[in-house]
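> Attaching a predicted model along with its sequence, questions to come.
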Amino acid sequence: MRAEAGTCLDALAPLLDPTTFRHIETFGLGYGWRCWEVGAGGTSVISWLAKKVGPTGRVLVTGLDTSWIASVARPPVEVHVHDVGADDPPVEGFDLVHARLALVHVPDRQRAVRTMVSALRPGGRLLVEDADPALQPLACPDEYGPAQQLANRVRQAFRTLLAERGTDLACGRTLPRLLREAGLRGVRAEAYFPVASPACAALESATIRQVRDELVSARLATGQDIDRHLANVASGDMDPLPAPMISAWGKKA
């Protein structure tokens, strides 16, 4: 399970990092900035921020389970255990707060956003990015053959599993409203939706392998169907699409 989760993170980095970095760079990120990375999963964003802020800056990384990243963190990166949906801000005065694929797992997202906003200095920026599977629920919108039809059935099974876990499949679209309600100014948002990329196939394969046993146990899909779908993805003859990613950002007055 941990290996598949790591593969998912490895696939997400080339897909999402360019968009994340593009948004953050427009904020003027540079040496000496104080940044808070909320619910970090992989190391790519953390490493990039650390290089940008330099030795005079600070990159605070928080999450519920930080054991794996604490062992590899080096200054200016610091690692704290923190629940953004329940705890007060660890510190305040940040120039940048960023959360990617973190809020979808938080029951009280309004409180989480208020916590992140309160940690900003006046003029500081918040960038929140999360998926919205309900915006485009298909793995293969171009359903021209049996492999694509099977992919869409497996994607539907996966979405059902997420819903049964309590995941909000429409989380992404709520981000602009949440940022405005928290008092941010100049709120903007964009959707990123890659259509064909080797990283998309790698992400699909790792994701389905990670939840395979749960899908079968819940009788949402058969092991035979899942194995056939994974073989179809591995063949390279199909383009499974990930869910659209919504990036929303704003500035503290």
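It's in.
> contacts, neighbours, all on C-alpha from now
Noted.
> Go ahead and flag the most central residue of this protein.
With distances taken as Cα atoms, centre = their mean, L101 lies nearest the centre of the chain, 2.3 Å away.
> isn't it right next to D130, touching?
Yes: using Cα atoms under 8 Å, L101 is in contact with D130, at 4.7 Å.
> one more structure, for comparison:
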Amino acid sequence: MTATNTIDPAEVAKFEAMAAEWWDVNGKFKPLHMLNPCRLDYIVDQIAAEFGRDINQPLPFKGLRLLDIGCGGGLLSEPMARLGASVVGADAAGGNIPVAQLHAQQSGLEIDYRHTSAEDIAANGERFDVILNMEVIEHVADPQGFLEVCNTLLDTNGLLICSTINRNPKSYMMAIIGAEHVMRWLPKGTHEFDKFITPDELCAMIANTGLNPVDRKGFVFNPLRWDWSISDRDLSVNYVTASTKA
């Protein structure tokens, strides 16, 4: 049974206030622009492996229907469209959608951006081969209910990719004190420590929906090289999971 509403209005308002800055690489979304190449590497590799696609071929994801939940300004929707996927970008913050639509138009991309919720899309009976749920679950009112909606939206043999932030003293220091107070990459209050989710908790919630967690990796920031990398072992702060629907 899907939840009727997992949207947290206060969280939506935070991102609505920053909507105009999505494509400013030095603005409030600078951390996401820095992380994006690492996120894309993981996403592309997982989709290619799950669906047997050769990423060296033109439009390798052609024929796949992909939902980017919490799409923001389209930082992930656009590269997925360039790889040939049929992309629906959904966001509960209405101010994000015109920004995303304009940038896609300027980039010559056709992306179906919608100011809507995952629940409303599910209510229409839509299904997707791939769902991206990236840095979203820590901002919803009901994480378990939200994942149940994702399961409803996912087609048989589909792939769910979900990333979030671990909950421990290190993640508090890095994601809140470091990113919001010291580096000021994000406005204060963007994240709430109590909403962070450990990898074991997330995989248990995913499994409770009937999906099968098949992979988890860490996104690790190196302050000396000033870049991100994917780690098999270090999931202490940012991490990502992949799950399949049999």
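Sure, I can see it. Bear in mind the structure is a predicted one, so any value in this text is a computation, not a measurement.
> show me what contacts the residue nearest to the centre of structure 1?
G39, E129, D130, A131 (Cα atoms under 8 Å, 6 or more residues apart in numbering).
> repeat that for 7 Å
E129, D130, A131 (Cα atoms under 7 Å, 6 or more residues apart in numbering).
> what about the aligned residue in structure 2 for the last one, neighbour count?
Matched across to structure 2, A131 of structure 1 falls on I165, judged by TM-score structural alignment. By the measure other Cα atoms under 10 Å, the count of residues near I165 of structure 2 is 27.
> Could you say which helix or strand holds the alignment partner in structure 1 of G89 of structure 2?
Correspondence of G89 of structure 2 to structure 1, assessed by TM-score structural alignment: V61. When elements are assigned from DSSP states H and E, V61 of structure 1 belongs to strand 58-63.
> Give me the contacts around whatever helix or strand comes next after that strand.
Going down the chain from strand 58-63 of structure 1, the next helix or strand is helix 67-70, by DSSP H and E. Contacts to helix 67-70 of structure 1, defined as Cα under 7 Å, 6+ apart, come from residues V79.
> what span of structure 2 lines up against helix 67-70 of structure 1?
The aligned range for helix 67-70 of structure 1 is 98-101, by TM-score structural alignment.
> and the longest helix seen in structure 1, what does it pack onto?
Of all the segments of type helix in structure 1, defined by DSSP state H, the longest one is helix 2-26. Helix 2-26 of structure 1 sits against helix 198-217, with contacts defined as 3 or more Cα pairs under 7 Å, 6 or more residues apart in numbering; DSSP states H and E.
> Report the inter-axis angle for the helix it packs on versus helix 2-26.
140 degrees (axes from the mean of the first three to the mean of the last three Cα atoms, to 10 degrees).
> Quick check: buried residues in the helix or strand just after helix 198-217 of structure 1?
Following helix 198-217 of structure 1 in sequence order, the next helix or strand is helix 223-235 (DSSP H and E). By neighbour count on 16 or more other Cα atoms under 10 Å, the buried set for helix 223-235 of structure 1 is I226, H229, L230, N232, V233.
> what sits against the third one?
With contact set as Cα under 7 Å, 6+ apart, L230 of structure 1 has these partners: S205.
> The aligned partner of C203 of structure 2 in structure 1 and R159 of structure 1: what is the separation?
Using TM-score structural alignment, the partner of C203 of structure 2 in structure 1 is P176. According to Cα to Cα, to the nearest Å, P176 of structure 1 and R159 of structure 1 sit 23 Å apart.
> Of these two, which one has the most company?
The neighbour comparison of P176 of structure 1 against R159 (other Cα under 10 Å) goes to P176, with 21 against 18.
> quick one: contacts of the strand holding V61 of structure 1?
33-40, 49-50, 76-83.
> what's the mean deviation for it versus structure 2?
When structure 2 is overlaid, strand 58-63 of structure 1 sits 0.5 Å from its aligned residues on average, using mean Cα distance after the TM-score superposition for structure 1.
> all strands for structure 2, in order.
65-69, 86-91, 112-115, 128-134, 154-165, 212-222, 227-231, 238-244 (DSSP state E).
> how about CSV for the ones you listed, with distance to I47 of structure 2 added?
Formatted as CSV, the strands of structure 2 follow (distance: least, Cα to Cα, whole Å):
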stretch, distance to I47 of structure 2
strand 65-69, 10
strand 86-91, 14
strand 112-115, 20
strand 128-134, 8
strand 154-165, 7
strand 212-222, 12
strand 227-231, 16
strand 238-244, 10
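> Endpoints of stretch 30-42 of structure 1, how far apart?
OK, stretch 30-42 of structure 1 end separation, Cα to Cα: 21 Å.
> So what's the gap between the strand holding V61 of structure 1 and the chain middle?
Counting by Cα atoms, centre = their mean, to the nearest Å, strand 58-63 of structure 1 is centred 16 Å from the centre of its parent chain.
> same question, stretch 196-216 of structure 1
That offset, for stretch 196-216 of structure 1, works out to 15 Å (Cα atoms, centre = their mean).
> dump the residue contacts of K62 of structure 2.
G84, A85.
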